[in-house]
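got a structure for you, letters missing:
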């Protein structure tokens, strides 16, 4: 199924405090996704009781933003002399000698004599941890730890993860976090600290919530979230679109996209308008889209969103008696969380997914698990809620298939297809049902496939994303396979279940047969 992005764009209409959803016209078929009343926020003292009685909201909200490089080019190193003077630090403490990276030097994490990592930092990566922590306070989550390599900083959070690249930020939070409240602050930080004033793309997505009524506004109702983002990204400057993909009376996935009008695209991802327009850089004439490709070649993201997990498989994601006892000592709490995380990492087979990755994981008290991993310029992340009545696990990766991230050639540790990745992941978590999303930039794909208006031939043996996930996953039936062409991006959504009768697979308490 091919859907025209421009045909369903949402307008940027101002929100009214007493009527947070703008006038939406004749939308009878989809009116159930919009709330008509302003929800009452949860009282702080009631959060613990509600989550204990109703379960934890595992499905995450995911926000991703791409900024245009300064002057349309890779950002130079910051003025380290001025940064050092402001922070009362030496230049050597800010950044070591910098050599531009033509080919990524993967996973270099050799510390200096003081045990600190000295890695080149530009763009968003120059923002200090305390600034990000202030922003995350708005979201209502905290930083547990940070790992890094030459390409990215990976923040492990009390509620999921954040990944910071030179011109790109991905923030993923679960529970009743208020992620969208922090979007204006993220944009402000990029402008104030990095000189990044222009946005190239914004994405916001989430699976259908298990307990939508527990979310704080604007979360909980998809229409409210779309209207809230349209307020921040008005239609005078951005083309915005909100989608619901999958069954409105079953499992589905929601996606919001925004691109600046200067990057108007047709369905094939080709820029519209005069080539001399503002989408071209004044000092070089190169397209903004081409500039973005230089930073994110082969940008493909796979998500596996799993529910109704096998209780036997989930036992490992609880602290054992020894860990619970050791954690009673406050001085050992962090140590127990780290050691427990490593136990889970090895015992479950998660360590075999990407054996060469830098990983950072954490086992929560009394249960729950989070992991961030870096593989060169790519990341992957795992989050697990193991309680029976609200069990959920998510796996997200940007590591490509069909080639080695390290050498560019096939090895025994590689995955030939994304189905190979999915099979390995579902063997670990053993869900009764799961959905996948595969999201790719067309421009990165067309670099390898060619296009109709170039002399480069299309390799017929190299399938596009919309021809992916056509294989089977053992023991599962694929119920949905929905493809979308979204301007510069392709999206493929699939839903699977184990094929047992409905009476043998009860729905989770709190699941809703409406779009949330």
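Perfect, I can see it now. These numbers come from a predicted model, not from an experiment.

all contacts plus neighbour counts: C-alpha atoms, from now on.
Fine.

and for whichever strand or helix holds residue 335, what's in contact with it?
Using DSSP states H and E, residue 335 sits in helix 333-347. The contact list for helix 333-347, computed with Cα atoms under 8 Å, 6 or more residues apart in numbering, reads 316-317, 319, 323, 326-327, 350-351, 361-365, 369-370.

pull out the buried residues from that helix.
333, 334, 336, 337, 338, 340, 341, 342, 343, 344, 345 (16 or more other Cα atoms under 10 Å).

what distance do you get for the spatially most central residue of the chain to residue 204?
In the chain, the residue lying closest to the centroid (Cα atoms, centre = their mean) is residue 62, at 4.8 Å. Counting by Cα to Cα, to the nearest Å, the separation of residue 62 from residue 204 is 6 Å.

and residue 485, by the same measure?
17 Å.

ok, now residue 298?
In terms of Cα to Cα, residue 298 sits 20 Å off from residue 204.

looking at these two, which is more packed in?
residue 204 (23 against 20; other Cα atoms under 10 Å).

quick check, that one in a helix?
No. When DSSP: H, G, I helix; E, B strand; the rest coil is applied, residue 204 is found to be strand, with no helix at that position.

test my guess that it contacts residue 64.
Yes. With contact defined as Cα atoms under 8 Å, residue 204 counts as touching residue 64 (6.4 Å).

mind telling me what element the residue nearest to residue 398 when sequence neighbours are not counted is part of?
Nearest residue to residue 398, sequence neighbours excluded (Cα to Cα, 6 or more residues apart in numbering): residue 301, at 4.6 Å. Assigned by DSSP H and E, residue 301 falls within strand 300-309.

ok, and here's another one to check against it:
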């Protein structure tokens, strides 16, 4: 150990239960820039950062744990691992790689997968690894301090929790301009403000889809849909989306924020931990226009829905609708399909998940092109493109929080009525999706213009009724004033919860 190398520590907790202290020697003699960044983030001495939050590791969660491999943390801005910030700015340059990943229990910077993209995020390895520091001691909260090497075999490597339930924002605009003509960097900023990242982008004649590290962004000429899971904050991006639309000459017509109840609301950013703070945030973001609704039992599976109408429209002449299936308690056999030893982003890994899960059969039924992605260790996302319609699938296969979602507007029409009967097609489609995942329970939501009602019939709920027991059903009619009793029904929001028979 070099005599002048700084020593720092991190106190660790699981939930709110203290479990011990990690003590590090930082290799300042060899990597001074990286070491000083980590030291200052441990003390919090550099004050507020770009997002007006303390540049400090205090109360920062481990955003990712890969059992037997590593744990990652250091995103003090959002806590989810999508963003970080150094004491030198958003990023800083790499230093010389003078240390090898030669042993277990060492500290390394995490970057964005490209050179010179270091920030505040770091990882601690459970296998051979190293970059700029080493753990000297691990003091267990319930034992006397143990000096020397870390006894990593005795350190629990729990299955990480991930909130699969998504937050969803849909914004409709009016005008002849096209959102897709905006500078692509605008959409990068929208995604970054939501605390996620773009993995891939596909353009079709009808829309542009972005596959994100946490779900999806869909951009039509006059509509934007952003759907994000985990600890993301898509409401932070609304102002930027409105700015992009205004720059293209479009007027705001309608906006909606929705999400189903979280599995672990206490793990969400502060503004999403309670319904009161979330609704207050919606009011600020939506300009004090609109109202909040709770569909479904407040003590059970429910849907928070905030709806704001800015320009009236003739919804009798439109057939726009969105179906969302949220599936929980996936069987072990289904979970295993979405685990992989392939590298993150591997084409063969993603294609195997699509094929072996039955989702390729869903895509074939839709005659859709698939843009799919496998994550490191486990997890899957895909966007499907079929004509003017999309479908998106997101899977969190960890046993303690298994979840899958399927959303589509297949068969819907933005500016006119559908051309034919959709009931049989949609029930068949939803049946294929439900059979692919065989969840222990599921929630189905439907948001549709009143003009589409005659074309859907029993769809999509009949597909779930044939396989599961319906536990609850709630539907709300919304009018031009945004109120159900306004005398005019323009669109309908419905939620149904199902358990296995």
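Okay, I see it. Note that the structure is a prediction, hence the values are computed from the model and not measured.

would you pull the TM-score for this pair?
Superposed pair, TM-score by TM-score structural alignment, normalised by the length of the second structure: 0.63. Supporting alignment: 340 aligned residues with a Cα RMSD of 2.8 Å.

counterpart of residue 384 of the first structure over in the second structure?
Matched by TM-score structural alignment, residue 384 of the first structure corresponds to residue 395 in the second structure.

which of the helices or strands spans that match?
strand 389-396.

quick one: contacts of that strand?
162, 164, 206, 215-216, 338, 378-385, 402-412.

average gap between it and the first structure?
In the superposition against the first structure, strand 389-396 of the second structure averages 0.4 Å from its aligned positions (mean Cα distance after the TM-score superposition for the first structure).

just checking, next helix/strand downstream of that strand?
Following strand 389-396 of the second structure in sequence, per DSSP H and E, is strand 403-408.

and the angle from that next one to strand 321-328?
170 degrees (axes from the mean of the first three to the mean of the last three Cα atoms, to 10 degrees).

how far apart are the helix or strand following strand 403-408 of the second structure and its match in the first structure?
Scanning forward in sequence from strand 403-408 of the second structure by DSSP H and E, the next helix or strand is helix 423-437. Here the mean offset of helix 423-437 of the second structure against the first structure after fitting is 2.3 Å, by mean Cα distance after the TM-score superposition for the first structure.

buried ones in the strand holding residue 395 of the second structure?
389, 390, 391, 392, 393, 394, 395, 396.

now stretch 231-247 of the first structure
Those would be 231, 233-235, 238-246, for stretch 231-247 of the first structure by 16+ other Cα under 10 Å.

end to end, how far does that stretch reach?
Per Cα to Cα, stretch 231-247 of the first structure runs 27 Å from first to last residue.

and that stretch, how far from the chain's centre?
Here the centre of stretch 231-247 of the first structure is set off from its chain's centre by 17 Å, with Cα atoms, centre = their mean, to the nearest Å.

likewise for stretch 433-449 of the first structure?
The answer for stretch 433-449 of the first structure is 14 Å, by Cα atoms, centre = their mean.

residues making contact with that stretch?
251, 268-269, 289, 293, 296-308, 456-459, 462, 464-465, 488-498.

tell me which of these fall in helices.
Taking DSSP state H, the ones among the contacts of stretch 433-449 of the first structure that sit in helices are 289, 293.

just the buried ones from the contacts of stretch 433-449 of the first structure, in ChimeraX syntax?
The following ChimeraX line selects those of the contacts of stretch 433-449 of the first structure that are buried, judged by 16+ other Cα under 10 Å:
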select :251,269,289,293,298,299,300,301,302,303,304,305,306,307,308,458,465,488,489,490,491,492,493,494,495,496,497,498
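
can you redo the buried residues of stretch 231-247 of the first structure as TSV with secondary structure?
Formatted as TSV, these follow (three-state DSSP):
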residue	secondary structure
231	helix
233	coil
234	coil
235	coil
238	strand
239	strand
240	strand
241	strand
242	strand
243	strand
244	strand
245	strand
246	strand
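
for the residues you listed, please prepare a markdown table with the additional fields distance to residue 481 of the first structure.
Converted to a markdown table, these look like this (distance: Cα to Cα, whole Å):
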| residue | distance to residue 481 of the first structure |
| --- | --- |
| 231 | 32 |
| 233 | 31 |
| 234 | 32 |
| 235 | 31 |
| 238 | 29 |
| 239 | 26 |
| 240 | 24 |
| 241 | 21 |
| 242 | 19 |
| 243 | 16 |
| 244 | 14 |
| 245 | 10 |
| 246 | 9 |
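
now the contacts of helix 333-347 of the first structure: which count as buried?
If we count by 16+ other Cα under 10 Å, the contacts of helix 333-347 of the first structure have these buried: 316-317, 319, 323, 327, 350, 361-365, 369-370.

the helices in the stretch 101-250 of the second structure, which residues?
184-193, 238-247 (DSSP state H, counting those that start in this stretch).

pipe the ones you listed into CSV and attach mean neighbour count and distance to residue 42 of the second structure per row.
Converted to CSV, these look like this (neighbours: other Cα atoms under 10 Å; distance: least, Cα to Cα, whole Å):
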stretch, mean neighbour count, distance to residue 42 of the second structure
helix 184-193, 17, 25
helix 238-247, 18, 33
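
for residue 467 of the second structure, which of these is the nearest?
When the helices of the stretch 101-250 of the second structure are compared by Cα to Cα, helix 184-193 sits nearest residue 467 of the second structure, at 37.0 Å.

between the closest one and helix 238-247, how many degrees?
Going by the same axes, to 10 degrees, helix 184-193 of the second structure makes 160 degrees with helix 238-247.

for helix 184-193 of the second structure, packing partners?
Here helix 184-193 of the second structure touches helix 238-247, going by 3 or more Cα pairs under 8 Å, 6 or more residues apart in numbering; DSSP states H and E.
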